[in-house]
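S.K.: Prediction below, plus the sequence it came from.
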Amino acid sequence: MSPRTLFSSVMTGVSIVFTLMALIPLFAILIYVFIQGASRLSLDLFTQLPPPPLVKGGGFGNAIVGTLLMVGIASALSIPFGVAAAIFLSEFARDTKLANAVDFFTNVLSGVPSIVIGVFAYAIVVLKTGTFSAFAGGVALSVLMLPTIVRTAAEALEAVPRDYRQASVGLGATQFQTVVRIVLPAAIPAIVTGVMLAIARAAGETAPLIFTALFNQYWARGVWEPTASLAVLVFNFAIVPYKNQQELAWAGSLVLVAMVLLTSILARWVTKKRK
């Protein structure tokens, strides 16, 4: 065996070992959350309201509905703006000072702590409307989702081969027609993946929702009132001394992890199906 082959084999082995070491914390968290939360899984968990202290049973159906409601509001606000901004930056303003500036500020925004975004949404929505609400929570989550959507969508559009654009223009299509009918459909799988990742991140955020949506023990009746969410429920119930609510916190953690996993699998399935 030559020295080069020996070195390649050793580095491959080292890479495998470090990859397995990196996966150990992930599987440890998944297994522990499953062990702690699986015992409380039942239909009542998804259809009933959180119980008072020392009362057995109950669930967090209102928190699931609230989470879906706020993530839906955030998606409706961030996806159209994010994809439109990515199209403009990658197709109509590529390699310009404006594109470089927006890319820089997008990177800065993606690194802003979520609690700061929560305070921002509190100032511009909660204080203006005079109430905590699902809409305020959706606004905070949309700001968190926006950088991920803009960056992934722009990279997906830029990854489309230039030959597609040249062929479209050669056939007489305008730049707008080329983007809408050729470039955007080719980039949709990667864009969908980025959107799914942004949704998964938003679904697990806690700090922004404490400042904006707060919590509610009852079913949501609209978007302009305090609303429960799974992440805040886990935070609230994990620090109380009551065992029944602690069990709900573990079950909520398991459901959150399952939602993130399902979102990731769905994103991969959409990407594979599109290809």
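M.R.: Perfect, I can see it now.

S.K.: Please make it C-alpha for all contacts and neighbour counts, starting now.
M.R.: Fine.

S.K.: What about residue 1, how many residues nearby?
M.R.: Counted with other Cα atoms under 10 Å, the neighbours of residue 1 add up to 6.

S.K.: ok, it - contacts?
M.R.: Contact criterion Cα atoms under 8 Å, 6 or more residues apart in numbering gives no residues in contact with residue 1.

S.K.: ok, it to residue 253 distance?
M.R.: Residue 1 sits 51 Å away from residue 253, going by Cα to Cα, to the nearest Å.

S.K.: what does residue 107 give?
M.R.: 29 Å.

S.K.: next, the one to line up against it:
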Amino acid sequence: MTTLQGQTPPDLSGRNLSFRRAFANRAATSLIALCVLVAALPLALVAWEVVSKGASAWSLAWFVEEIPRNYRTEGPGMGPAILGTLTITGMAALMSIPIGVLGAVYLNEYGKNKPLARFIRTMADVMTGVPSIMMGLFIYVGYVIVIGDKTGFGGALALACLMLPIVIRSTEEMLRLVPDELRQASSGLGARKWRTTLGVVLPAASSGITSGSLLAVARAAGETAPIIVTVGLTYIYKPDLFDGQNTTLAAQIFRNASQPFAASQERAWGAALTLIAIVFVFTILSRIIAARFAIDKR
């Protein structure tokens, strides 16, 4: 059979085409696997280095005892830094997540493309790219100097400023994924806009909002520069964030790793492993919560 131009059409159902498709499929699969391996290899090497050098510092005393004041002193003790990390990051989450979610609700449900909404989006994008040290200096000038002392609450303010744009942008993207049909159905039943937002839109996007918020918390837990500028340093337990200087795992990693003594180096590796474990727990928790909400919606 020939075409009108006298040319024979290609055999699209032959063995040659089947072979080429199989070869292209295997080549693409191999390339993707190679890319995954290249991306995962540095992460695996870093994790192995931290675990191999930091696991020896872990013990029960590591999690409960106070931090040695002398960098040369051997022995465990990172309890105040663990408590400081959890309390400061928790306070930052309490401040940033509600404000971020409400801001995203305004942007997506009410502001839309109004000038104020566009301005807020632009500023959120700018804040996302601002170095963390700038947030620390901003809180230092606007809060620490005013009260005259470094406190854990100052560090929480700095971390909240870092978390806020992440929560706003991630929550807004999740709200955009909610089908408009759900909003229209709720409005058709006579529900007001605020009721539709609270009872329909937010529950539908809750898995993504929860995941994005916990990932923002995990990122804030590892910040060092704003903590050093605003929190200061202590070696004892300070559960009160308004009572003098405090400390976190990130600050202890920086201070101990900069010392040439073997004891301080071991504490730095142990603190790094502890911080990675906390971030890992936050990440796994976000995945579990997101998956649970997704299953409930079905």
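M.R.: Perfect, I can see it now. Bear in mind that the values here come from a model prediction, so they are computed numbers and not experimental data.

S.K.: circling back: for residue 107 and residue 253 of the first structure, indicate the residue with more neighbours.
M.R.: The neighbour count for residue 107 of the first structure versus residue 253, taken as other Cα under 10 Å, is higher for residue 253 (24 against 14).

S.K.: Show me what the more buried one aligns to in the second structure.
M.R.: Aligned by TM-score structural alignment, residue 253 of the first structure pairs with residue 272 of the second structure.

S.K.: Go ahead and list the helix or strand containing that match.
M.R.: Remark: residue 272 of the second structure resides in helix 262-297, with elements defined by DSSP states H and E.

S.K.: Report how many residues lie close to residue 270 of the first structure.
M.R.: 16.

S.K.: Revised request: answer the last question for residue 267 of the second structure.
M.R.: 30.

S.K.: Next up, the contacts around it.
M.R.: By Cα under 8 Å, 6+ apart, residue 267 of the second structure lies in contact with 54, 57, 76, 253, 256.

S.K.: And it, how far from residue 204 of the second structure?
M.R.: 44 Å.

S.K.: Then residue 55 of the second structure?
M.R.: For residue 55 of the second structure, the distance to residue 204 of the second structure equals 41 Å [Cα to Cα].

S.K.: Could you check which of the two has the larger neighbour count?
M.R.: Set side by side, residue 55 of the second structure and residue 204 show more neighbours around residue 204, with 21 against 16, by other Cα under 10 Å.

S.K.: those helices in the first structure, which residues are they?
M.R.: 3-37, 43-47, 61-87, 97-110, 114-121, 127-129, 134-158, 162-170, 175-178, 184-203, 207-212, 230-238, 243-274 (DSSP state H).

S.K.: Residue 53 of the first structure is nearest to which of these?
M.R.: In this view, the helices of the first structure are compared for proximity to residue 53 of the first structure by Cα to Cα, and helix 243-274 is the closest at 6.9 Å.

S.K.: aligned partner of residue 87 of the first structure in the second structure?
M.R.: By TM-score structural alignment, residue 87 of the first structure lines up with residue 105 in the second structure.

S.K.: show me what contacts the spatially closest residue to its match that is not a sequence neighbour?
M.R.: Among residues not flanking residue 105 of the second structure along the chain, residue 172 sits closest, at 6.9 Å (Cα to Cα, 6 or more residues apart in numbering). For residue 172 of the second structure, the contact set (Cα under 8 Å, 6+ apart) comprises 104-105, 107-108.

S.K.: Most neighbours among those, which one?
M.R.: residue 104 (26 neighbours).

S.K.: Neighbours of the residue mapped onto residue 53 of the first structure from the second structure, how many?
M.R.: In the second structure, the residue paired with residue 53 of the first structure according to TM-score structural alignment is residue 71. Counted by other Cα under 10 Å, the residues lying close to residue 71 of the second structure total 17.

S.K.: how much space is there between residue 71 of the second structure and residue 205 of the second structure?
M.R.: 48 Å.

S.K.: and residue 69 of the first structure, what is it in contact with?
M.R.: So residue 69 of the first structure contacts residue 134 (Cα under 8 Å, 6+ apart).

S.K.: again, but for residue 161 of the second structure
M.R.: By Cα under 8 Å, 6+ apart, residue 161 of the second structure lies in contact with 96, 135.

S.K.: counterpart of it in the first structure?
M.R.: In the first structure, residue 161 of the second structure lines up with residue 143, judged by TM-score structural alignment.

S.K.: ok, now residue 218 of the second structure?
M.R.: Aligned partner of residue 218 of the second structure by TM-score structural alignment: residue 200.

S.K.: correct me, but that match touches residue 263?
M.R.: Yes - judged on Cα atoms under 8 Å, residue 200 of the first structure makes contact with residue 263 at a distance of 6.5 Å.
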